[in-house]
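Chemist: Output the structure for:
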Amino acid sequence: MTIIPSPKRPENYADRIADCDNALDGAVRAIFEAALAAGWSSNEIAHSIRMLAYRCLQVVPNNKELNPQAGQ
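Modeler: Reported below is the predicted structural model:
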């Protein structure tokens, strides 16, 4: 399993999203390659990853980014 590095600092900083992209890159590529090897097309994999990410955002409890009133 791929180890995903933590953010460089706990607080928000200018390159935090880029750092997250870099941190997740290897794990996502590994999933993509495994799915290709299993016989799924690139378009199917990309669509599924996009939909899974969207669903993850919907189920995160107290997600203040999606629901500003969460946790009140």
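
Chemist: alpha carbons only for contacts and neighbour counts from here, please
Modeler: Fine.

Chemist: how much space between residue 50 and residue 43?
Modeler: Shown here: residue 50 relative to residue 43, a distance of 11 Å by C-alpha to C-alpha, to the nearest Å.

Chemist: same check, this time on residue 24
Modeler: 20 Å.

Chemist: Also this sequence, please, to line up against the first:
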Amino acid sequence: MGSMKKSSVVLLLLLSFFLFSAGNVVEVEGKWCEKPSGKFKGSCFHNANCANVCATEGFPSGICETFRCMCRRQC
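Modeler: Below you'll find the predicted structure:
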């Protein structure tokens, strides 16, 4: 029973390591510059809606941050 307990602990530690390391994504391409959208009206809840409005403003991307639509492009 002791060896089974040790292998369970090792398996749990390995699984935890993979789960925590998967969240650490490094952006290699470069930094993102953000600007609040000038055309988005209301509170921002869906990134797709924000991205569509930002596209009309000449930005390739847009995301919701604290209910505001932020237009993004690589610096």
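
Chemist: care to give me the TM-score?
Modeler: Superposed pair, TM-score by TM-score structural alignment, normalised by the length of structure 1: 0.30. Supporting alignment: 27 aligned residues with a C-alpha RMSD of 2.5 Å.

Chemist: between residue 24 and residue 43 of structure 1, which one's more packed in?
Modeler: residue 24 (14 against 9; other C-alpha atoms under 10 Å).

Chemist: Please enumerate the strands of structure 1.
Modeler: For structure 1, applying DSSP state E gives no strands.

Chemist: for it, what spans make up the helices?
Modeler: With DSSP state H applied, structure 1 shows helices at 16-38, 42-59, listed in chain order.

Chemist: can you check structure 2 too?
Modeler: Assigned by DSSP H, the helices in structure 2 fall at 2-22, 47-56.

Chemist: Of these, give the one that comes closest to residue 70 of structure 2.
Modeler: Set against residue 70 of structure 2 and scored by C-alpha to C-alpha, the helices of structure 2 come closest in helix 47-56, at 7.5 Å.

Chemist: Which positions within that closest one qualify as buried?
Modeler: Across helix 47-56 of structure 2, burial judged by 16 or more other C-alpha atoms under 10 Å covers 50-54.

Chemist: cool, stretch 68-75 of structure 2 as well?
Modeler: Residues 68-73 are the ones in stretch 68-75 of structure 2 that count as buried (16+ other C-alpha under 10 Å).

Chemist: Inside strands: which ones of these?
Modeler: Counting by DSSP E, the buried residues of stretch 68-75 of structure 2 contribute 68-73 to strands.

Chemist: Residue 54 of structure 2 contacts residue 62, correct?
Modeler: Yes: assessed by C-alpha atoms under 8 Å, residue 54 of structure 2 is found in contact with residue 62 at 5.7 Å.

Chemist: Common neighbours of these two, please.
Modeler: Both residue 54 of structure 2 and residue 62 are in contact with 70-72, where contact means C-alpha atoms under 8 Å, 6 or more residues apart in numbering.
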